[in-house]
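# Sequence first, predicted coordinates after that:
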Amino acid sequence: MPYTTRLGWFSGLDRFAIGLSGLCLAHCLATAVLVALASAAGALLVDPIFHEVGLALAIPLGAIALGRGIWEHGYMMPSAVGSLGLGVMAGALTLPHSDVEVLYTLIGVGLLALGHDLNRRAVI
């Protein structure tokens, strides 16, 4: 005869605890897998070719988008700010890989994004 209790909600607590344990196990396994993947991807993201290809894509896209803005609204400021950002990004590639290079890259990307935002706002 199976063991039964008159307080059926205790069995609900056991099911909840088992489910919580399963979630904990899934969390621990997922964390281990994600950390392993992040460390592998991290090595790829700091590779200089990643930055060089990114800049090689950013220069023509920036020239087209910011140049189009000059033709449409006639304002040079968005293009000047975006071009400064591209120049800072290019200059960052000449630095040794360190926190300083990352800082200059982020400044350049921020200036480029600001130039695009100014360009977008000027068209409206």
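That came through, no problem. Remember, it's a predicted structure, so these values are computed and weren't measured experimentally. Numbering: from 1, shown residues only.

# drop to CA atoms for contacts and neighbour counts, all remaining ones
Noted.

# Which residues belonging to the lengthiest helix in the chain are considered buried?
Counting residues, the longest helix found in the chain (DSSP state H) is helix 9-45. Residues of helix 9-45 include none that count as buried (16 or more other C-alpha atoms under 10 Å).

# Stretch 72-92 now?
Going by neighbour count (16+ other C-alpha under 10 Å), the buried part of stretch 72-92 is 75, 78-79, 81-90, 92.

# and the residue nearest the centre of the chain, how far is that from Gly54?
The centroid of the chain falls nearest to Leu45 when counting by C-alpha atoms, centre = their mean (10.9 Å). Distance of Leu45 to Gly54, computed by C-alpha to C-alpha, to the nearest Å: 11 Å.

# Second structure follows, compare the two:
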Amino acid sequence: MLQRAISPIRRRLDRVGIGLSGLCAIHCLASIVLVSGLGVGGEFFLSPDIHRYGLVVATLVAAVAIGWGALRHRMAAPFVIAMTGLTFMGGALAVPHGVKEAVLTIIGVALVSLGHILNMRHCHSAACKERCGD
């Protein structure tokens, strides 16, 4: 009974994770265009704090949603893919602002999104419904 109530929460967290990943990618691209092309918003868009906080939020959402799914469904792929993405995002914090940082971050958020998508797909699969009752 409790598991049936918790499942929609995890699915919502996967959707939130995908949305946050998309926002992060938009932020990276907008930063490059606005700061490089127009020279505006550098203090806000290139602030290291935004990237640090974003990585913390992404890690928490992925840990709960994907970690929960990995434990429940014994599926390693979404977890491994998302953690690889978080590693890329962490690596982006170690390079100077610019194209390298944006490329690492976009690769990272794409992998985290893919992890969330795979996690959600497994929840809707027949194998999951049979084994877990989700």
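Right, received. Where do you want to start? Because the structure is a prediction, the values reported are computed rather than measured.

# which helices and strands sit right next to the next helix or strand after the longest helix of the first structure?
Next helix or strand after helix 9-45 of the first structure toward the C-terminus (DSSP states H and E): helix 48-73. Judged by 3 or more C-alpha pairs under 8 Å, 6 or more residues apart in numbering; DSSP states H and E, the packing partners of helix 48-73 of the first structure are helix 77-93, helix 99-123.

# Now find how far off-centre helix 48-73 of the first structure is within its chain.
Taking C-alpha atoms, centre = their mean, to the nearest Å, one finds the center of helix 48-73 of the first structure at 19 Å from the center of the full chain.

# Identify the residues contacting the residue lying closest to Trp68 of the second structure once chain neighbours are set aside.
Sequence neighbours aside, Arg10 is the residue nearest to Trp68 of the second structure in space, at 7.5 Å (criterion: C-alpha to C-alpha, 6 or more residues apart in numbering). By C-alpha atoms under 8 Å, 6 or more residues apart in numbering, the contact set of Arg10 of the second structure is Val64, Ala65, Trp68, Gly69.

# Please work out how many residues are found near the first one.
If I follow you right, that is Val64 of the second structure. Other residues within reach of Val64 of the second structure, judged by other C-alpha atoms under 10 Å, total 14.

# Dump the buried residues of stretch 72-92 of the first structure into TSV; add distance to Ser11 of the first structure as well.
Converted to TSV, these look like this (distance: C-alpha to C-alpha, whole Å):
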residue	distance to Ser11 of the first structure
Tyr75	71
Pro78	66
Ser79	68
Val81	66
Gly82	64
Ser83	67
Leu84	66
Gly85	63
Leu86	64
Gly87	66
Val88	64
Met89	61
Ala90	64
Ala92	62
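
# Return the set of buried residues in the helix ranked longest in the second structure.
Counting residues, the longest helix in the second structure under DSSP H turns out to be helix 2-31. For helix 2-31 of the second structure, the neighbour count (16+ other C-alpha under 10 Å) marks 7, 10-11, 13-18, 20-22, 24-25, 27-28, 31 as buried.

# try stretch 48-57 of the first structure
Neighbour counts over stretch 48-57 of the first structure (16+ other C-alpha under 10 Å) mark His51, Leu55 as buried.

# Tell me roughly how far that stretch lies from the second structure on average.
Following the fit onto the second structure, the mean deviation recorded for stretch 48-57 of the first structure is 0.7 Å by mean C-alpha distance after the TM-score superposition for the first structure.

# List the contacts of that stretch.
Here stretch 48-57 of the first structure makes contact (C-alpha under 8 Å, 6+ apart) with Leu44, Leu86, Met89, Ala90, Leu93.

# Closest one of those to Leu106 of the first structure?
Met89 (7.9 Å; C-alpha to C-alpha).

# and the contacts of stretch 48-57 of the first structure as a markdown table, adding distance to Ile124 of the first structure?
Listed next are the contacts of stretch 48-57 of the first structure as a markdown table, based on distance: C-alpha to C-alpha, whole Å:
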| residue | distance to Ile124 of the first structure |
| --- | --- |
| Leu44 | 39 |
| Leu86 | 24 |
| Met89 | 28 |
| Ala90 | 30 |
| Leu93 | 34 |
